[in-house]
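Q: Following is a predicted model, sequence given first.
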Amino acid sequence: MKRIAIVTTLTLALLFSYAAGAQDAPTVDEIIQKANHVAYYQGEDGRARVKMTITDRQGNNREREFVILRRNMDDKDEEQRFYVYFQQPADVREMVFMVWKFLDKDDNRWLYLPALDVVKQIAAGDKRTSFVGSTFFYEDVSGRGIHEDTHELVDVTDNFYVVKSTPKAPGSVEFDSFTTHIHKTTFIPVKMEYEKGGNVYRVGEAKKVETIQGFPTVTQSVMKDLDAGSETTLDYLKVEYEMDIPDNIFTERFMRRAPRQYLE
């Protein structure tokens, strides 16, 4: 009888322990929301100086340098302004890419071409095309809406949550699904694999991570096109948060007339 009581007590203890652990574990939606916040929304605003290196199949390199400015328009990760100013080389100098991000409708994206003095709106269908000739897409740079996909937690390892995301509108994208390895402590998306027809054709990885002003921050990332044999590396040379960037920077006026004081 005493043995039965001990076994019962141990069983109940294990059950309560499991239940407590289950309550502590985040849901897949919470994981995705935290990862999206860490990747794109930390701090009220931010600035990053970036060097892009594009490497083709033969190992030839092309470089671009630009500054990213961003500002959150609320505290719910629902609306954001995003501004990219190109500094080098000469053929893209003073070009500007700007995004107004929204939760419940398509983002607005524009490209300013200084040689023509033209501001061109980027169609929603073009957001998954090459960003200035690199293996990153426009959407990779400014972020993909988390509500555009359904998410499934497919694995949990010692260090990562592994989430499979499937597009709700498959005809609007080139992939069937993508799998993201999200660090369990920082919630940084460390690796993303895009799949089409059962084959992984595109892989993005965070290669270096630093803590800057208390925020875990990716300081080097790589996107590989496995079919083309090319890749692009982004080195974040200087990242700053809480810059008090004014809202009016993110307008057509400042696409044509760059806000120099925020680009130095």
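A: Perfect, I can see it now.

Q: from here on, contacts and neighbour counts on C-alpha atoms
A: Noted.

Q: Longest strand of the protein, counting residues only.
A: Longest strand of the chain, by residue count under DSSP state E: strand 199-212.

Q: second one coming, line it up with the first:
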Amino acid sequence: MKRLLLLFVLLFLWPAGQLLAAPDVEQIVEQANRAAYYAGRDGRADVHMVIYDAHGGTRERRFTILRLNVAGDDQKFYVYFKAPADVRKMAYLVWKHVGGDDDRWLWLPALNLKKRIAPGDKRTSFVGSDFFYEDVSGRGLEEDVHELVGETETAWLVKNTPKDPGSVEFAWYQVWIDKATSLPVKAEYHDREGKLYRRVSAARIETIQGYPTVVEAVAEDLRAGTRTVNTFSNVKYDIGLKERIFTERFLRRPPREVTR
């Protein structure tokens, strides 16, 4: 009886969190990926992009982005630029393939040119901003080794190391994932010398149609001293987008879903 009483006292005094099994990091990153990129069956948003240079100057972009979930967790994205004049009518199409290389096309109306973006270029600047092409559709979970390295009361801290270091410019990056929403709220990228050189963060989150949604995102190039702010408006989910929109045909002739 004394042993049982002692065991009960120890269990009562021991921190509850230490009695539970450590969370599975793969489950954490999977939930974060779904929260960030898979809300609803489809979605759309208008985006106001402001690019700040190191001297305080600014450039702006306005575009609409459409997203459709298809079979096997693959996705399709369509981005149509509306302003300013130098990028107006430019279009960007992504066919995201889980476990394989994505297909990406860029339509440049000023040059009457349809450009295929090579897989090796996915981590280059998206229309002159501090965001990358890869940021639009997300990085494949299978491309990195994930390690849970810390936590706070509100967030998990996950370190991600690329399986193919030669294919990317970073040595590793860490992501803070909000426990309440599963959304990634900050990512910091480190170079091969261990120096922090890039940061992407969620500056503002709102719940839209029941889905926690990033409505303001910031990307910073800490070496160059530049940053880009994306503000999302008119966000809608489950609007019944058709897969035919997400084809090369509509690069030249944008669908009404982005022009109206």
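A: Here it is on my side, so go on. Just so it is clear, the structure is predicted and the values come from calculations on it, not from any experiment.

Q: All the helices of structure 1, residue numbers only.
A: Counting by DSSP state H, structure 1 has helices at residues 2-24, 28-40, 138-142, 252-256.

Q: Adding distance to residue 214 of structure 1, write those helices out as a markdown table.
A: Compiled in a markdown table, the helices of structure 1 are given as follows (distance: least, CA to CA, whole Å):
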| stretch | distance to residue 214 of structure 1 |
| --- | --- |
| helix 2-24 | 24 |
| helix 28-40 | 12 |
| helix 138-142 | 22 |
| helix 252-256 | 30 |
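
Q: To residue 199 of structure 1, which of the ones you listed lies closest?
A: Among the helices of structure 1, helix 138-142 comes nearest to residue 199 of structure 1, with 20.0 Å by CA to CA.

Q: so the closest one matches what in structure 2?
A: Across structure 2, the stretch matching helix 138-142 of structure 1 (TM-score structural alignment) is residues 133-137.

Q: Return the mean post-superposition distance for that stretch against structure 1.
A: Overlaying structure 1 shows stretch 133-137 of structure 2 at a mean distance of 0.9 Å from the equivalent residues (mean CA distance after the TM-score superposition for structure 1).

Q: Buried residues in that stretch, which are they?
A: Neighbour-count burial for stretch 133-137 of structure 2, counted by 16 or more other CA atoms under 10 Å, picks out 133-137.

Q: just stretch 59-76 of structure 2 next, same as before
A: Neighbour counts over stretch 59-76 of structure 2 (16+ other CA under 10 Å) mark 61-69, 75-76 as buried.

Q: Also stretch 19-26 of structure 1?
A: Under 16+ other CA under 10 Å, stretch 19-26 of structure 1 has no buried positions.

Q: Then stretch 103-112 of structure 2?
A: Neighbour-count burial for stretch 103-112 of structure 2, counted by 16+ other CA under 10 Å, picks out 104-109.

Q: Tabulate the residues you listed (TSV), appending distance to residue 220 of structure 2.
A: Below are those laid out as TSV (distance: CA to CA, whole Å):
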residue	distance to residue 220 of structure 2
104	24
105	25
106	24
107	26
108	26
109	29
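
Q: Looking at the residues you listed, which are in strands?
A: 104-108.

Q: one step back: keep only those of the buried residues of stretch 59-76 of structure 2 that are in strands.
A: 61-69, 75-76.

Q: how about the corresponding residue of structure 1 for residue 163 of structure 2, what does it touch?
A: Matched to structure 1 by TM-score structural alignment, residue 163 of structure 2 sits across from residue 168. Residues in contact with residue 168 of structure 1, defined by CA atoms under 8 Å, 6 or more residues apart in numbering, are 148-150.

Q: go again using 6 Å as the cut-off
A: Residues counted as contacts of residue 168 of structure 1 (CA atoms under 6 Å, 6 or more residues apart in numbering) are 148-149.

Q: got it, and residue 178 of structure 1?
A: 164-165, 193-195.

Q: What about residue 247 of structure 1, how many residues nearby?
A: Using other CA atoms under 10 Å, residue 247 of structure 1 is surrounded by 12 other residues.

Q: Now check structure 2 for the residue matching it.
A: When structure 2 is aligned by TM-score structural alignment, residue 247 of structure 1 is paired with residue 243.

Q: how about the nearest residue to its match, chain neighbours excluded?
A: Sequence neighbours aside, residue 68 is the residue nearest to residue 243 of structure 2 in space, at 7.3 Å (criterion: CA to CA, 6 or more residues apart in numbering).

Q: List the contacts of the aligned partner of the one you found in structure 1.
A: Under the alignment (TM-score structural alignment), residue 68 of structure 2 maps onto residue 71 of structure 1. Residue 71 of structure 1 makes contact with 45, 80-81, according to CA under 6 Å, 6+ apart.

Q: if we can go back for a sec, state the pair within the buried residues of stretch 133-137 of structure 2 that is farthest apart.
A: Greatest spatial distance among the buried residues of stretch 133-137 of structure 2 (CA to CA): 133 and 137, at 7.6 Å.
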